[in-house]
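[1] Sequence and predicted structure below; questions after.
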Amino acid sequence: MPSVSAVPPAMPPSRDSVVSTLRTAGCVFAEDEAELIFATARTPAEAAAMVERRVAGLPLELVVGWAEFRGLRIAVEPGVFVPRRRTEFLVEQALARGPGSTVVVDLCCGSGAVGAALAAALGRVELHASDIDPAAVRCARGNIAAVGGHVHEGDLFEALPVALRGRVGILAANVPYVPSDEIGLLPQEARDHEPPAALDGGTDGLDVLRRVAAEAPRWLAPGGCVLVETSRHQAPAAAEAFERTGLVTQQAVSEELYAHVVIGVRR
């Protein structure tokens, strides 16, 4: 974003002045962002400080401290991947394929948004989430605790309790899938304010996905499913990775959200 002067913190900002400042800074949805800032800030000074951080380029979710995800307010903090609206499609697909699931795992959980949304929709479930990033784990613990879940720190399945093997009904894995040489093409907000490990999927973007596919059958209950988000052009290779491990593979697409989900089901 271009550098512009924010609303002076010494004077209470008006809605019109905030909208004007945000629009000048390049915020396409300036009116909506202003409303959210005013709804979140507890004082005029806090609102002015939020506007200043937004103008400096901080993602809106990190400015206000939360992101909306399937009707939930998910706490987010600097250094943690911000949940995207398109990932709500992954949750919808999981619920459609495992409506009676009692054991749910949110792998590469980031803020824990996916796990929290699944637990909120399913009711009483045994929920486990994991991430390799300590900042994500700290953030997820607050969000997952609200629905009675457990968060573990570590590399993929290594972080999970061994007792979960063969019992998981829904395994949601929002793995990083951006090819390494395309990281520089991402929006500046993502490049500058989100952890590279949550974005970089290796040479073709599927390195972490293949590791998940290789291990998933050992953790799924009979009829259980693993779901990953990917891009349109990566989906066939992702499906092939699941098929090689013996999973029955399906694909789901939302043109509206530009979301692509690959599902593997244990026979």
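    All right, it came through fine.
[2] switch to C-alpha atoms for all contacts and neighbour counts from now on
    Fine.
[3] do you know how far residue 178 is from residue 88?
    From residue 178 across to residue 88, the span is 19 Å (Cα to Cα, to the nearest Å).
[4] The two: which has the busier surroundings?
    Remark: of residue 178 and residue 88, residue 178 carries more neighbours, 23 against 19, as counted by other Cα atoms under 10 Å.
[5] Could you pull up the residues touching that one?
    If a contact means Cα atoms under 8 Å, 6 or more residues apart in numbering, then residue 178 has 199, 200, 201, 202, 204, 205 as its contacts.
[6] Now with 7 Å, please.
    Applying Cα atoms under 7 Å, 6 or more residues apart in numbering, one finds that residue 178 lies in contact with 199, 200, 201, 205.
[7] Next: residue 214.
    Listed by Cα under 7 Å, 6+ apart, the contact set of residue 214 reads residue 245.
[8] Then residue 195?
    Taking Cα under 7 Å, 6+ apart as the definition of contact, the neighbours of residue 195 are 79, 80, 81.
[9] again, but for residue 117
    If you count contacts by Cα under 7 Å, 6+ apart, then residue 117 has residue 70 around it.
[10] swap the cut-off to 10 Å and go again
    Under the criterion of Cα atoms under 10 Å, 6 or more residues apart in numbering, the neighbours of residue 117 are 69, 70, 71, 72, 74, 88, 91, 92, 95, 143, 144, 147.
[11] Reformat the residues you listed as CSV; add distance to residue 132 and secondary structure.
    Output for the contacts of residue 117, formatted as CSV (distance: Cα to Cα, whole Å; DSSP: H, G, I helix; E, B strand; the rest coil):
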residue, distance to residue 132, secondary structure
69, 22, strand
70, 24, coil
71, 27, coil
72, 24, strand
74, 19, strand
88, 22, helix
91, 21, helix
92, 25, helix
95, 25, helix
143, 17, helix
144, 16, helix
147, 21, coil
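[12] Please list only the buried members of the residues you listed.
    Buried residues within the contacts of residue 117, defined by neighbour count using 16 or more other Cα atoms under 10 Å: 69, 70, 74, 88, 91, 95, 143, 144, 147.
[13] out of those residues, which one sits closest to residue 231?
    Closest approach between the buried ones among the contacts of residue 117 and residue 231, by Cα to Cα: residue 88, at 15.0 Å.
[14] on that earlier part again, closest one of the contacts of residue 178 to residue 42?
    Using Cα to Cα, residue 199 is the member of those that sits closest to residue 42, with 33.1 Å.
[15] what about the strands in this protein?
    Counting by DSSP state E, the segments of the chain that form strands are 66-69, 72-75, 103-107, 126-131, 150-153, 168-173, 220-230, 248-254, 259-265.
[16] Check the gap between residue 27 and residue 149 for me.
    Applying Cα to Cα to residue 27 and residue 149 gives a distance of 36 Å.
[17] ok, structure two:
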Amino acid sequence: MQEFPPPLALSAIVTTLRAAGCVFAEDEAALLCSTADGPTELAAMVDRRAAGLPLEHVLGWAEFCGLRIAVDPGVFVPRRRTEFLVRQAAALAPERAVVVDLCCGSGALGAALTASLSGAELHAADVEPAAVRCARRNVGDRGTVHEGDLFAPLPRTLRGRVDVLLANVPYVPTGDVALLPPEARIHEPRVALDGGGDGLDVMRRVAAEAAGWLAPGGSLLVEASERQAARAEEALGGGGLIPRVVVSDELYATVVIGTRPR
């Protein structure tokens, strides 16, 4: 087990992180100390974090749904609020579910969902090569990760068979990207953040094709902001799905679910 530095040294790390604007400096210092391989690596990690690199990129991992998910530099960091989407998906998944994770990033959603299911078949896809490499590490032998835009790289044999379609698409309006915290704006790929004019461009593309991939009774799950929920419902309904919105006040999460009629 990694030993922590002396209290005075730990205090100095906390002070450095707090001065850099880290709100949870004590918790972050503890994580850095427990992850670093020695004093030299610890000092380098503290410097990278103080310079604004996301904590998860410094550590090389993020905790998500009880799993330690590898997160490489330049890959979208899974947010805790998205655990709510995974829980909703788990409640809908049948036995031996066929699961697709679009815009998969690190592969966190698909990996977490299939870890909670028995005998699931998982396919994930992302357009970013760095994300695909990272997702393949996290998915491992649970499924297959494809490189390409949305549905394009998926096997055609999945059409009409997908029970759960996870699509954590970018949904930040283009005009709001500049308002994001520097950690996201600078260090995460813009393609994983920018959802177009009203934030729903990619979601509409997914909704337009989803019914052709879903099994009867299968569901598409997407995350949105509270103010986008009504338009997201319209998008899923326009794609031939029966839409509904579920909200977690605890996690400040809004998930829109569209189900293909049986």
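    Perfect, I can see it now. Since this is a predicted model, take the numbers as computed values, not measurements.
[18] Quick check: TM-score for this pair?
    Here the TM-score of the superposed chains, computed with TM-score structural alignment, normalised by the length of the second structure as the reference length, equals 0.95; 256 aligned residues with a Cα RMSD of 1.4 Å.
[19] And residue 27 and residue 149 of the first structure? Which one has more around it.
    The neighbour comparison of residue 27 of the first structure against residue 149 (other Cα under 10 Å) goes to residue 149, with 22 against 19.
[20] Name the nearest residue to the most centrally placed residue in the first structure, ignoring sequence neighbours.
    Centrality entry for the first structure: nearest residue to the mean C-alpha point is residue 83, 3.2 Å, by Cα atoms, centre = their mean. Of all residues not flanking residue 83 of the first structure in the chain, residue 113 sits nearest, at 6.6 Å (Cα to Cα, 6 or more residues apart in numbering).
[21] before we move on, what about residue 178 of the second structure?
    residue 185 (6.9 Å).
[22] burial of the one you found, as a residue count?
    For residue 185 of the second structure, the count of nearby residues is 15 (other Cα under 10 Å).
[23] That one and residue 179 touch, don't they?
    Yes - between residue 185 of the second structure and residue 179 there is a contact under Cα atoms under 10 Å: 8.1 Å.
[24] So for stretch 158-169 of the first structure, what gets flagged as buried?
    159, 160, 164, 167, 168, 169.
[25] do stretch 255-262 of the second structure as well
    Within stretch 255-262 of the second structure, judged by 16+ other Cα under 10 Å, the buried ones are 255, 256, 257, 258, 259, 260.
[26] measure the second one to residue 167 of the second structure for me?
    I take that to be residue 256 of the second structure. Relative to residue 167 of the second structure, and taking Cα to Cα, residue 256 of the second structure is found at 10 Å.
[27] Tell me how far the residue mapped onto residue 234 of the second structure from the first structure lies from residue 87 of the first structure.
    Under the alignment by TM-score structural alignment, residue 234 of the second structure pairs with residue 240 in the first structure. Noted for residue 240 of the first structure: a distance of 21 Å to residue 87 of the first structure, by Cα to Cα.
[28] Tell me which of the two has more neighbours.
    In this comparison of residue 240 of the first structure against residue 87, neighbours counted by other Cα under 10 Å, the higher total goes to residue 87 at 21 against 15.
[29] mind checking what that one lines up with in the second structure?
    Per TM-score structural alignment, residue 87 of the first structure is aligned with residue 82.
[30] Over to residue 211 of the first structure?
    With TM-score structural alignment defining the correspondence, residue 211 of the first structure maps onto residue 205 in the second structure.
[31] surely its match meets residue 150?
    Yes - with contacts counted by Cα under 10 Å, residue 205 of the second structure reaches residue 150, the gap being 8.6 Å.
[32] Those two: which is more packed in?
    When residue 205 of the second structure and residue 150 are compared for neighbours, residue 150 comes out ahead with 22 against 15, by other Cα under 10 Å.
[33] ok now do the more buried one, which residues does it touch?
    Under the criterion of Cα under 10 Å, 6+ apart, the contact list for residue 150 of the second structure reads 101-104, 124-127, 167, 169, 202, 205-206, 209.
[34] Show the buried residues in those residues.
    Burial of those was assessed by neighbour count (16+ other Cα under 10 Å); the buried members are 101, 102, 103, 104, 124, 125, 126, 127, 167, 169, 202, 206.
[35] In the first structure, what residue corresponds to the first one?
    Per TM-score structural alignment, the equivalent position to residue 101 of the second structure in the first structure is residue 106.
[36] now swap in residue 147 of the second structure and tell me
    Residue correspondence, TM-score structural alignment: residue 147 of the second structure in this structure matches residue 153 in the first structure.
[37] Correct me if wrong: its match contacts residue 132.
    Yes - contact between residue 153 of the first structure and residue 132 holds when scored by Cα under 10 Å: they sit 5.5 Å apart.
[38] Which neighbours do the two have in common?
    Shared contacts of residue 153 of the first structure and residue 132 (Cα under 10 Å, 6+ apart): 108, 159.
[39] In contact with the equivalent of residue 58 of the first structure over in the second structure, which residues?
    Using TM-score structural alignment as the criterion, residue 58 of the first structure maps onto residue 53 of the second structure. Listed by Cα under 10 Å, 6+ apart, the contact partners of residue 53 of the second structure are 45, 46, 47, 73, 182, 183, 184, 186, 187, 188.
[40] And residue 54 of the second structure, by the same measure?
    With contacts defined as Cα under 10 Å, 6+ apart, the neighbours of residue 54 of the second structure are 48, 60, 73, 77, 182, 183, 184, 186, 187, 188.
[41] which one of these has the most neighbours?
    If you rank the contacts of residue 54 of the second structure by neighbour count (other Cα under 10 Å), residue 77 sits at the top with 26 neighbours.
[42] ok, so what distance separates that one from residue 229 of the second structure?
    The separation that residue 77 of the second structure has from residue 229 of the second structure, given Cα to Cα, amounts to 23 Å.
[43] ok, now residue 100 of the second structure?
    In this structure, residue 100 of the second structure and residue 229 of the second structure are 22 Å apart, going by Cα to Cα.
[44] likewise residue 126 of the second structure?
    Using Cα to Cα, one gets 24 Å for the distance from residue 126 of the second structure to residue 229 of the second structure.
[45] which one is the aligned partner of residue 67 of the second structure in the first structure nearest to, not counting chain neighbours?
    Using TM-score structural alignment, the partner of residue 67 of the second structure in the first structure is residue 72. With sequence-adjacent residues excluded and distances taken as Cα to Cα, 6+ apart, residue 72 of the first structure is closest to residue 117, at 7.2 Å.
[46] And that neighbour? What does it align with in the second structure?
    With TM-score structural alignment defining the correspondence, residue 117 of the first structure maps onto residue 112 in the second structure.
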